[in-house]
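Visitor: need coordinates for the below:
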Amino acid sequence: MKSLALFATLLAVPGALSQASEYAQCGGIGWTGATACQSPFVCTELNSYYSQCLPGSPGATSSSASSTISSSSAPTPTPSGSLPRLGGVNTAGYDFSAATDGSFVDNSVSPPVSQYSHFASQGANLFRIPFAWSEMQPTLGGPLNQSFLSRYDATVNAALATGGYVIVDVHNYARLNGQIIGQGGPTNDQFASLWSLLAAHYASQSHVIFGVMNEPHDVPDLGAWATSVQAAVNAIRSAGATSQAILIPGSSWASAQALPTEAGPYLLKVTDPIGGTSKLLFDVHKYLDSDNSGTHADCVTNNVDVLTTLVNWLQQNGNRQAILSETGGGNTASCETDLGQELAYVKQAFPTLVGFSVWAAGAFDSTYILSVSPNPDGSDQPLWVDAVKPNLP
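Guide: Have a look, this model is predicted:
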């Protein structure tokens, strides 16, 4: 098993190796380390910010990146967003009430607040805290549940106290009780009502990021979904929350792979009432197991090809930005390698990819297949130590 901790250490020391090892970084804007690769690997440009040692032959371009090399030598302009490089973890628990059809069962659990300082002490500065719509707002168009909001606030405030950022995430899959927002289910006005109240509540918290909706899936009309997203964005800004970034999700479970060809072209038309698009970021997910479900302990890909395609699409369409708000794997050798390579790519693709949050800690214990929750003795899972921690900001 390759040690990702050692890999990260070598990356951090310019010139530590005369030749970069397999899958290591070998170039990109600002890179000062080795630019040649150990045979038979070839330094392949994936984007302006990141070149990587990939299988190939001297003088050849890796087929996985051939479509990403620009015909122009001019560097891509830097996106104008104000978020720093971010990296951290989902802290699950409140979302245990939400099923993938948007139905609700009252069994949420508060994530342990001690985890925020634990992870922050290692460099994490992003925490995604999902919740079920029906628990936050029991009646469509009605007031927020103040009892639940008090619990949720305690968690959000513990995370914010670390100095990091918090994604407030509605974990309802673009639907409520099986019916899709704006397409036979809750109306866009009812969806906007939720966001108006949440945004007013967090309007003074500049380190809150609004996650419009977790993992829309099986949405028949993507143009209509973009209209629903626009309603949420308008509601957030109208409520006075003008300093915060907003994450807008695509289709197919917020797939990073599907965004450029499915919902992305529609979501590009979503506008921000405060002007520009620098605070409208795409919310994408991508797992590393055989069916991209995040339900298997082993990983089969590092997703660099998929993320390279996404980065190119973002840069070619207004130089937009995205956050990989869900990714992860099991505590296995394959995932320690593949996830480490994926997150190294995300880190180097900043600012087009602002950062990541892995799935998941919080109320999951160490037996959960994708757990990065600390052990009872305070030690960390191998995946966190070897793959995540070296790639935190």
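Visitor: contacts, neighbours, all on C-alpha from now
Guide: OK.
Visitor: where exactly do the helices run in the protein?
Guide: 4-12, 114-120, 133-136, 146-160, 188-201, 222-238, 264-267, 304-316, 333-348, 382-383 (DSSP state H).
Visitor: for the third one, what is the distance to the chain centroid?
Guide: Spelled out, that is helix 133-136. Centroid separation for helix 133-136 versus its chain: 22 Å, with Cα atoms, centre = their mean, to the nearest Å.
Visitor: and the contacts of it?
Guide: S97, A98, F104, D106, L144, N145, F148, L149, V170, H171, N172 (Cα atoms under 8 Å, 6 or more residues apart in numbering).
Visitor: over to the fifth one?
Guide: If you take Cα under 8 Å, 6+ apart as the criterion, helix 188-201 is touched by 137, 140-144, 181-182, 210, 212, 228, 231-232, 234-241.
Visitor: which among those residues count as buried?
Guide: 137, 140-141, 144, 181-182, 210, 212, 228, 231-232, 234-239, 241 (16 or more other Cα atoms under 10 Å).
Visitor: returning to that earlier point: can you list which of the contacts of helix 133-136 are found in strands?
Guide: V170 (DSSP state E).
Visitor: of the contacts of helix 133-136, which is the most crowded?
Guide: Among the contacts of helix 133-136, N172 has the most neighbours (other Cα atoms under 10 Å), with 29 neighbours.
Visitor: hmm, it is touching V212, no?
Guide: No - using Cα atoms under 8 Å, N172 is not in contact with V212, being 9.9 Å away.
Visitor: compare with the first, here's sequence two:
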Amino acid sequence: MSNNQRSPLRAAIRIFSALALATFTSAALADEQRPAPGIDLVGINMSGANFAPHVTPGRMGTHYFFPEKKHFAYYAKKNIRVIRFPFIWERVQHDLDMGLNFDHMRMLRKTLDLAARHDQKIILDMHNYGRYKGQLIGSPEVPYEAYASVWRKLAEAFRGHPGLWGYDIMNEPHSTKGLWPGAAQAAVNAIREVDSQTPIFIEGDRWASAFHWRHVNEDLLIEDPADNLIYEAHLYLDKDFSGRYAEDETVDPMLGVERARPFVEWLQEHGLKGFLGEYGVPAHSESMLEAMDELLAYLNEHCIPSAYWAGGPGWGEYVMAIEPIKGKDRPQMEVLQKHIANTCSDIGPAAAQ
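Guide: Next up is the predicted model:
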């Protein structure tokens, strides 16, 4: 064959190879971004707006941070579409007798917009531990109606937004002197005055501890005219349940399951839906990663969604963070990916037989 004959043939081979590679690459990307079967059970907390809660209102970019498009894009690529988003009450409402702060509300709406563009859903989490400016909700300084009022205004502003999944009315109330159930009911009543569709997430007293749930939240049964409540617990694997892990701490692989079980059994007995709103482990601990794996398998078995703590801006190399470092996934992400696919059709657990 002459050189003149070989050139067209070689050109044709190069074109065919390029087309085949492009087709293969497109298919691989489509597979990576294709929604997993089942419902969305694996989520993350996208933290940053809740940083420096002792400095309020604080300055955005200095004391606290809102996520950017790249943060949503990363988790969307990983098929993670549930995002719990902490914010601080004092930044949304600088004083109880004032309206909602325009700039902060604008940033919350932008966050919802970014989530919607990436086919993700936000749970708005008021990250205040049952307090406003250090005073308990239900005390003379922060009456129930003040708390109800802010949630009524938030629901009016964000109801129906395509990026909204639910209202997490309070992060980790604790030491509330019995005031928390009344506060939770007041918030639910206020939200339902303006929004009868959106799920409401109810955390328990004692930092929402899953393990201690039955000791302090046995009777936390809030009434909802829309019948659309999801009860939320939190769980960490360190010795004092706080998430402040010791450098060399090791755990039994079933510790997460055992700490979650009291909450799950309570849900089953009452026929209620549940959510594990926070859990997290150090990236360097093989025993913690194994316990996290077992915990997620247990939650998937009961169709209970969860949100890992935490991703978002400002974390750096913090041991529990799941934001990638220099483009490299953290070890916890591999564990999350194992549990995205599921066979659930609704949030569980199923009622006890």
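Visitor: re earlier: looking at the helices of structure 1, which is nearest to R85 of structure 1?
Guide: Ranking the helices of structure 1 by proximity to R85 of structure 1 (Cα to Cα) places helix 333-348 first, at 7.6 Å.
Visitor: packing partners of the closest one?
Guide: On a contact count with 3 or more Cα pairs under 8 Å, 6 or more residues apart in numbering; DSSP states H and E, helix 333-348 of structure 1 meets helix 4-12, helix 304-316, strand 353-362, helix 382-383.
Visitor: let me have these in a markdown table, extended by mean neighbour count and distance to S196 of structure 1.
Guide: What follows is these, written out as a markdown table (neighbours: other Cα atoms under 10 Å; distance: least, Cα to Cα, whole Å):
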| stretch | mean neighbour count | distance to S196 of structure 1 |
| --- | --- | --- |
| helix 4-12 | 17 | 42 |
| helix 304-316 | 20 | 28 |
| strand 353-362 | 26 | 25 |
| helix 382-383 | 20 | 38 |
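Visitor: using a markdown table, lay out these together with distance to A297 of structure 1.
Guide: As requested, these are exported to a markdown table (distance: least, Cα to Cα, whole Å):
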| stretch | distance to A297 of structure 1 |
| --- | --- |
| helix 4-12 | 18 |
| helix 304-316 | 19 |
| strand 353-362 | 13 |
| helix 382-383 | 11 |
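Visitor: tell me the centre residue of structure 2?
Guide: The centroid of structure 2 falls nearest to R84 when counting by Cα atoms, centre = their mean (2.8 Å).
Visitor: distance-wise, check it relative to S17 of structure 2.
Guide: 44 Å (Cα to Cα, to the nearest Å).
Visitor: out of the helices and strands packed on helix 333-348 of structure 1, nearest to A344 of structure 1?
Guide: Closest among those, once you apply Cα to Cα, is helix 4-12, at 8.5 Å.
Visitor: what is the neighbour count of R214 of structure 2?
Guide: Per other Cα under 10 Å, the neighbour tally for R214 of structure 2 reads 16.
Visitor: what's the match for it in structure 1?
Guide: Under the alignment by TM-score structural alignment, R214 of structure 2 pairs with P260 in structure 1.
Visitor: what's the answer for M333 of structure 2, then?
Guide: Using TM-score structural alignment, the partner of M333 of structure 2 in structure 1 is W384.
Visitor: likewise G204 of structure 2?
Guide: G204 of structure 2 maps onto G250 in structure 1, by TM-score structural alignment.
Visitor: nearest residue to its match other than its sequence neighbours?
Guide: Using Cα to Cα, 6 or more residues apart in numbering and skipping residues adjacent in sequence, the residue nearest G250 of structure 1 is A263, 5.0 Å away.
Visitor: so how many other residues sit close to the one you found?
Guide: 22.
Visitor: any idea how far it is from L86 of structure 1?
Guide: Counting by Cα to Cα - A263 of structure 1 and L86 of structure 1 are separated by 24 Å.
Visitor: over to S121 of structure 1?
Guide: 14 Å.
Visitor: out of those two, which sits in the more crowded spot?
Guide: L86 (26 against 11).
Visitor: find the residue closest to the more buried one in space, skipping its chain neighbours.
Guide: Once chain neighbours are set aside, the closest to L86 of structure 1 by Cα to Cα, 6+ apart is G355, at 4.4 Å.
Visitor: right, and Q244 of structure 1 touches Y202 too?
Guide: No - if you go by Cα under 8 Å, Q244 of structure 1 and Y202 don't touch, sitting 9.3 Å apart.
Visitor: for those two, list the residues in contact with both.
Guide: Common neighbours of Q244 of structure 1 and Y202 (Cα under 8 Å, 6+ apart) are V208.
Visitor: just to revisit the earlier point, hang on, the match of M333 of structure 2 packs against V372?
Guide: Yes - between W384 of structure 1 and V372 there is a contact under Cα under 8 Å: 6.1 Å.
Visitor: these two: which is more packed in?
Guide: V372 (30 against 23).
Visitor: what do we get in structure 2 for the more buried one?
Guide: Under the alignment (TM-score structural alignment), V372 of structure 1 pairs with I322 in structure 2.
Visitor: contacts only, for the nearest residue to its match once chain neighbours are set aside.
Guide: Of all residues not flanking I322 of structure 2 in the chain, G311 sits nearest, at 5.2 Å (Cα to Cα, 6+ apart). Neighbour list for G311 of structure 2: I44, N45, M46, S47, A321, I322, E323 [criterion: Cα under 8 Å, 6+ apart].
Visitor: would you enumerate the residues in contact with D291 of structure 1?
Guide: D291 of structure 1 neighbours (Cα under 8 Å, 6+ apart): none.
Visitor: which position in structure 2 pairs with it?
Guide: Checking TM-score structural alignment: D291 of structure 1 goes with D240.
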